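**Student:** Model the following, please.
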Amino acid sequence: MDITGNTVFIPGATSGIGLALALALRERGNTVIVGGRRTELLERIAAEHPGVETVRIDTADATSIAEASKDVLARYPQTNVLITMAGVMRAEDWHRPESFLASAEDTVTTNVLGPIRLIAAFVEHFQTLPDATIMTVSSGLAFTPLKITPSYNSSKAAIHMLSETLRLQLADTSVQVLELEPPSVQTDLMPGQAENEHAMPLAEYVAEVMSIIETQPDAREIQVERVKFLRYGEARGDYDQVVAMLNAEDPHGK
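**Tutor:** Sure, this is the predicted structure:
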């Protein structure tokens, strides 16, 4: 993926990693369209960051995805990068179905069906372009589970395998498939995570991501150094220790 000269649509970018990445990409000379559910946040972003475009989208709603994607392609037909940023992360107790089932269903709808529907809305258009990128967003927790977030872990593992498979299927096209794999980052994804001393500072995370994209244009998985502890535990042979350390030290995670 080139670091500049793109038109980038990032649904789920009204805060956290999504917004920080959107602003960093804008600074590098990309046209950036931020998507989100809350109109007041979109209006604030447009006012505070002139040049950042906005569109309302609810990535848990199939109709909203279809309508917003059609709007983006009509207004910005040069769109060549989709970053499926939107996601939810919730603590769940699976001892009793009444305490987790609704949360699990919402998580799968947002974290798995949302990206699938977004990719479906853009993939044909992307294949008509000389160069396009789909960037999915999984997590270090796709590879090492955090005990309190089973549905989130599972949804991100699904995104990892989806990314791997799409890369194989689209290898005969102009579409590059990247997978962003964050560690725990200081955002509001879960209560208290923004203040979590074990989490990576947001600005530091996005700066490292941008450096990887710039210096490793052929990278398939965008991994900052911190996430490799989670990503490669099984390959290193210390998976059990990594699981134990993660669940002993970090009450939150991404």
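
**Student:** all contacts plus neighbour counts: C-alpha atoms, from now on.
**Tutor:** OK.

**Student:** Now do the top helix by length along the chain: which elements does it pack against?
**Tutor:** The single longest helix within the chain, with elements called by DSSP state H, is helix 150-169. If contacts are counted by 3 or more CA pairs under 8 Å, 6 or more residues apart in numbering; DSSP states H and E, helix 150-169 sits against helix 101-108, strand 132-137, strand 175-180.

**Student:** before we go on, could you also do this sequence so I can check it against the first one:
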Amino acid sequence: MNTSANTIFISGGSAGIGLAIAKLLSAQGNKVIINGRNQQRLDKALQQLTNAVAIQGDLSIENDRIRIATTLKQDHPDLNILINNAGEAFPYSPGQTANDYEYAAREINTNYTAIIHFTQLLLPALKQKPQSALVNVTSILSMIPSSGLPTYAASKAALHFYTQSLRQSLSDTNVRVFELMPPLVNTDFSAPIGGENGIPPQEVAADLLVALASDQFDIPVGQTKAVYALFQEASAKLKN
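**Tutor:** Model (predicted):
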């Protein structure tokens, strides 16, 4: 699909992977709308972008999702690409804390069910565009479990399978469905789990741009490529 002259909404766009994607797509001649919870961080991010605006809000909260979706449809009717990037993660060992349920509930809400709802709110408008796309950001942990991020991995696995099903369901529409699968990335978000050992967020953004241009719907990045290849090989053997 075209990688310029789009109007693109990026959740979690004030820092990390989201901001790196925003910078690259903005530089490609797209109108970029970034979202985040903190207005000061959004304002700081906007100083690094051209042709960009921000909508503050917490997409894990239903009323905020509805408000943001309404604003997008009213103020940015040309929106044709939705990038669901915002996420939440809690490092812990299951069964070793009193917070397993609380952590799981928040991660499943932010990383999975809230994305389904927000997509549902905007999908009718995306279907009306001659060319549109939906990008869900999952993780290498959508394919392998993690004892240190157990319910984060589970939430990303849920989003992975939902994204695959949504792609099949929308195959006869103008909406292309992409899945971006980064490994550990060096961002503030991943700092508590050793993010300094991860790849730069700019690498994730660059791979996304290439995939959009070539309609490569599954986008494993960095170390995820090896894991993804193993899963593809196993899937092919099962089909045979």
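
**Student:** Can you pull the TM-score for these?
**Tutor:** For this chain pair, the superposition-based TM-score is 0.91 by TM-score structural alignment, normalised by the length of the second structure; 234 aligned residues with a CA RMSD of 1.8 Å.

**Student:** now the helices and strands packed on helix 150-169 of the first structure as JSON lines including mean neighbour count and distance to residue 188 of the first structure?
**Tutor:** Formatted as JSON lines, those follow (neighbours: other CA atoms under 10 Å; distance: least, CA to CA, whole Å):
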{"stretch": "helix 101-108", "mean neighbour count": "17", "distance to residue 188 of the first structure": "16"}
{"stretch": "strand 132-137", "mean neighbour count": "24", "distance to residue 188 of the first structure": "16"}
{"stretch": "strand 175-180", "mean neighbour count": "23", "distance to residue 188 of the first structure": "18"}
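
**Student:** of those, which approaches residue 115 of the first structure most closely?
**Tutor:** Evaluated over these, closeness to residue 115 of the first structure peaks at strand 132-137, with 7.4 Å, by CA to CA.

**Student:** hmm, who's touching the closest one?
**Tutor:** Under the contact criterion CA atoms under 8 Å, 6 or more residues apart in numbering, strand 132-137 of the first structure has outside partners 1, 80-85, 115, 119, 126, 156, 159, 163, 174-182.

**Student:** hmm, 7 Å instead?
**Tutor:** For strand 132-137 of the first structure, the external contacting residues (CA atoms under 7 Å, 6 or more residues apart in numbering) are 1, 80-85, 126, 163, 174-181.

**Student:** Ok, stretch 83-93 of the first structure next?
**Tutor:** 9-13, 18, 59, 99-100, 107, 110-111, 115, 134-137, 148-150, 152, 189-190.

**Student:** Now the buried members of the residues you listed.
**Tutor:** Buried by 16 or more other CA atoms under 10 Å: 9-13, 18, 59, 100, 107, 110-111, 115, 134-137, 148-150, 152, 189-190, out of these.

**Student:** which residue ranges form the helices in the first structure?
**Tutor:** Using DSSP H, helices in the first structure cover 16-27, 39-48, 62-75, 101-108, 114-127, 150-169, 202-215, 228-231, 233-236, 239-249.

**Student:** Quick check: the gap between residue 225 of the first structure and residue 151 of the first structure.
**Tutor:** 25 Å (CA to CA, to the nearest Å).

**Student:** So between those two, which is more surrounded?
**Tutor:** Each of residue 225 of the first structure and residue 151 has its neighbours counted (other CA atoms under 10 Å); residue 151 has more, 24 against 12.

**Student:** any idea how far the residue nearest to the more buried one when sequence neighbours are not counted lies from residue 86 of the first structure?
**Tutor:** Nearest residue to residue 151 of the first structure in three dimensions, chain neighbours excluded: residue 104, at 5.4 Å (CA to CA, 6 or more residues apart in numbering). Look at residue 104 of the first structure and residue 86 of the first structure: by CA to CA, they are 16 Å apart.

**Student:** do the same with residue 138 of the first structure
**Tutor:** Taken as CA to CA, the span from residue 138 of the first structure to residue 86 of the first structure is 11 Å.

**Student:** Compare neighbour counts for the two and give me the winner.
**Tutor:** Set side by side, residue 138 of the first structure and residue 86 show more neighbours around residue 138, with 31 against 24, by other CA under 10 Å.

**Student:** Map that one onto the second structure.
**Tutor:** Residue correspondence to the second structure (TM-score structural alignment): residue 138 of the first structure is matched to residue 138.

**Student:** Would you mind pulling the contact partners of stretch 95-107 of the first structure?
**Tutor:** Against stretch 95-107 of the first structure from outside (CA under 7 Å, 6+ apart): 88, 92, 93, 94, 151, 152.
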